[in-house]
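1. the following block contains a protein sequence and its predicted model.
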Amino acid sequence: MIRHNGLHRERVRRPTLEAVAARAGVSRSTVSRVINGEDTVSDEFRAIVLNAVNELGYVPNSAARSLVTRRTDSIALVVSDSPSEAHADDPLFSAIVRSATRYLEEAGKRVTLMLADSAEGRLRVERYAASGHLDGVVLNSTLSSDPLPAALARTGIPVVSLGRPAVSVPSSYADIDNAGGAASAVRHLLARGRRRIAAIAGPPDTIAAQDRLRGYREALRDTGHRSIIAVGDLTLASGADAMRQLLRDDPALDAVFVAGDLMAIGALRVLSESGRRVPDDVAIAGFDDIEAASHTVPALTTVRAPRTDQARAAVRLLLRQIDGGPASSAILPTELVIREST
């Protein structure tokens, strides 16, 4: 019986960090860095370590580690505006949430998705963050008037925003170059010989929309061409309505920069209905490079936003901050994808 119990204990003994290091042929510290999601390990060695982890069935002893580090290994992914208002038709919203969740889980973190689309929801998130149940927060907040970034900053918990928060709030964030991307699209239209370039801007209370509109204006500033602007809410229907308004305001326009691909698709539909040929009569460029952009007729020129890289950058910034590093931010470059609409 004693021998049987001993064999049973041997059979269920948990693989150790040292066993993973031996299987992978690397140091214990390298395994630790991979397990903790640090970005100081090459992709080659990270793959070797993760393969060893899977082969041995290694599971970090988070309970024991928490007693030593006073960490919970729990991260909240907070969506701080109403999906029905800002993201219902946005395929990039689910993509960035999935990506952030995946990278956090790969780093051994438990992820809690929390919605803060009301005053009650924001208070609930603030209290939970201040309660000690979390190591940090990845915050998706698009509205410049959102009080949650400032409220979370007051709790002292590490926070990284998916996108630049309001200027008045000191915060770490991972964003894309919205202004630069918009400017590159407008400069492309100018290079195509377009001279009456309108814009369909996004909601004025969102930081990204403000930055994209700024990029549009900066690209036109030194050309002597006037701004012609309509506003949408990032949906297909609002893009159609804004395009109708622009055609009424300036029937002679020959190009449109649209601050979101769904709005651009709506604008394309209206141009077709009005008998305007794209790009012969009116060239059009969007922003985001959603999957549908390559399937429109004609295919849509657009600015590619690296959302997966943005999510990865946000997670790395947060993990570094949790480990005692300074709060810092990252702005990722965009890429102009030229197709048939220009």
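-> Looks like it arrived, so ask away.

2. going forward, measure contacts between C-alpha atoms and count neighbours the same way
-> Noted.

3. my guess is L92 meets I290, correct?
-> Yes - under the criterion of C-alpha atoms under 8 Å, L92 lies in contact with I290, with a separation of 7.1 Å.

4. those two - which one has more neighbours?
-> I290 (20 against 17; other C-alpha atoms under 10 Å).

5. can you map out the helices along the chain?
-> Using DSSP state H, the helices found in the chain span residues 2-12, 17-24, 28-35, 43-56, 62-69, 83-86, 91-106, 119-130, 148-155, 178-191, 207-221, 236-249, 261-273, 307-322.

6. do you know which of these lies nearest A330?
-> Set against A330 and scored by C-alpha to C-alpha, these come closest in helix 307-322, at 7.2 Å.

7. same for that closest one, what does it pack against?
-> In terms of contacts (3 or more C-alpha pairs under 8 Å, 6 or more residues apart in numbering; DSSP states H and E), helix 307-322 is packed against helix 91-106, strand 136-140, strand 159-162, strand 172-176, strand 330-332.

8. residues in contact with it?
-> Helix 307-322 has contacts (C-alpha atoms under 8 Å, 6 or more residues apart in numbering) with 37-39, 92, 95-97, 99-100, 103-104, 135-138, 158-162, 172-176, 326-330, 332.

9. in ChimeraX, how would I select the buried members of those residues?
-> Here is the ChimeraX command that selects the buried residues among the contacts of helix 307-322 (16 or more other C-alpha atoms under 10 Å):
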select :37,38,92,96,97,99,100,103,104,135,136,137,138,158,159,160,161,162,172,173,174,175,176,327,329,330
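
10. on that earlier part again, now tabulate the helices of the chain in TSV and tack on distance to D280.
-> Putting the helices of the chain into TSV (distance: least, C-alpha to C-alpha, whole Å) gives the following:
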stretch	distance to D280
helix 2-12	71
helix 17-24	59
helix 28-35	53
helix 43-56	47
helix 62-69	61
helix 83-86	33
helix 91-106	29
helix 119-130	49
helix 148-155	45
helix 178-191	12
helix 207-221	21
helix 236-249	16
helix 261-273	11
helix 307-322	32
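
11. one more to weigh against that first structure:
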Amino acid sequence: MPTITGHPERHAPTLEAVAEAAGVSRATVSRVVNGSPSVRGEVVEVVQKAIAELGYVPNRAARSLASSRTHSIALLVPEDVSRFFGDPYFASFTGGLDRRLADTEYVLNLVVARDDPGRKAVRYVRGGNVDGAIVVSHHRGHDFLRQLEGSVPIVYGGRPDVALSSAPYFVDVDNESGGYLATRHLIESGRTRIASIAGPDDMSAALDRVAGFRRALQEAGLPDDAIVHANFTASGGAEAMRTLLARQPDLDAIFSASDLMATGALTALASRGISVPGDIAIVGYDDSPAATWGEVGLTTVRQPSELMGATAVDVLLQLLGGVADVPHENIVPTELVIRNSA
């Protein structure tokens, strides 16, 4: 059996140094590093001992070339950087991705590309730098996403509103049902002039929540015309709230399509001395940390964003593993969380 005969300098050990220390060939060390079953157990033990003593770290790039795998996954965000880092929904979703990947060999690469005018994101994903991609916060008009089709497995966070040539894989909640649930709660609490601070009108999630809002009001025989679209930010929610007050001074309730916009609406109402829920009740959407930031706890529709992130990883890992019959639509449940605002 080979014995360890010595070792070279420790600051930058190489494959050759391990081979010399273990008294075996470079090819044998390479086979051990790559998990080949063709190496005898006692030889594997000696090589692994040499690796541990020298502090050798296998070259991931070289291993990737050999296996055609990078062990990297892109989190592709076609969104403004400030919006991505300023929204607690994204923090929770990304946390779910990271925690689910912790037990795997994969690392997560963040690729922010608001509209990718130079196609840098497309070139990066198509260039063999990642094994798969998860796309979140996509808008209608992000046609560059079509160029990613067929390059790597892709899972969308939210139902994509991009014209794709094949059925996409995505993780989402039933947003129309969530909008309906929030609005029914306001109706059942006795509110009759209900408005919506909706999300961007180029995102499927925002439009689906508006559809649920309208369906609940139409069933109750109430007007459904008080809608202002905003950009899922607190400042956007505040501006939308001021617009609604100017248009419909008799409002008694608001369905906000995100908690962050609802916090902006609360600030705008407080500045005018309008009480919540006394004068106007508010229901948000997400059940993010923003729902409990202020003095008034926000009643909200909980979408389990961390679970959505973890589920997106699960779907992608199945695709990367060649699992047959992976479901294209993966819907996680929502629920209404009651607090002081409604």
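-> Ah, there it is. Just so it is clear, the structure is predicted and the values come from calculations on it, not from any experiment.

12. circling back: a markdown table for the helices and strands packed on helix 307-322 of the first structure, including distance to R277 of the first structure?
-> Below are those laid out as a markdown table (distance: least, C-alpha to C-alpha, whole Å):
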| stretch | distance to R277 of the first structure |
| --- | --- |
| helix 91-106 | 27 |
| strand 136-140 | 38 |
| strand 159-162 | 37 |
| strand 172-176 | 32 |
| strand 330-332 | 34 |
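
13. the first structure: which residue goes with L217 of the second structure?
-> Superposed on the first structure with TM-score structural alignment, L217 of the second structure falls opposite L220.

14. what of F144 of the second structure?
-> Going residue by residue (TM-score structural alignment), F144 of the second structure aligns to L148.

15. pretty sure that match sits against E120.
-> No - look at L148 of the first structure against E120 with C-alpha under 8 Å: they stay out of range, at 11.4 Å.

16. looking at the two, which is more packed in?
-> Neighbour count, other C-alpha under 10 Å: between L148 of the first structure and E120, L148 has more, with 21 against 10.

17. burial measure for the alignment partner in the first structure of E239 of the second structure, as a count.
-> Under the alignment (TM-score structural alignment), E239 of the second structure maps onto D241 of the first structure. By the criterion of other C-alpha under 10 Å, D241 of the first structure has 18 neighbours.

18. list the contacts for D241 of the first structure?
-> G232, A267.

19. what's the distance between it and V231 of the first structure?
-> 9 Å (C-alpha to C-alpha, to the nearest Å).

20. roughly how far does L92 of the first structure sit from P83 of the first structure?
-> Separation of L92 of the first structure from P83 of the first structure (C-alpha to C-alpha) stands at 12 Å.

21. can you check T30 of the first structure too?
-> Counting by C-alpha to C-alpha, the gap from T30 of the first structure to P83 of the first structure is 40 Å.

22. quick one: which of the two has more around it?
-> More neighbours surround T30 than the other of T30 of the first structure and P83, with 18 against 14 (other C-alpha under 10 Å).

23. check the mean deviation of stretch 240-247 of the first structure from the second structure.
-> When the second structure is superposed, stretch 240-247 of the first structure averages 1.5 Å from its matched positions, counting by mean C-alpha distance after the TM-score superposition for the first structure.

24. now do the buried residues in that stretch.
-> A240, D241, A242, M243, R244, Q245, L246.

25. hmm, back to that, I'd like to know which of the helices of the first structure lies nearest to A201 of the first structure.
-> Evaluated with C-alpha to C-alpha, the helices of the first structure place helix 207-221 nearest to A201 of the first structure, the distance being 6.2 Å.

26. how far off centre is that closest one?
-> 19 Å (C-alpha atoms, centre = their mean, to the nearest Å).

27. tell me which residues are up against that helix.
-> The contact list for helix 207-221 of the first structure (C-alpha under 8 Å, 6+ apart) reads 142-144, 163-166, 178-184, 186-187, 199, 201-204, 226-227, 257, 259.

28. now swap in stretch 150-169 of the first structure and tell me
-> 126, 129-130, 135-142, 144-145, 149, 170-176, 207-208, 310-311, 314-315, 317-318, 321-322.
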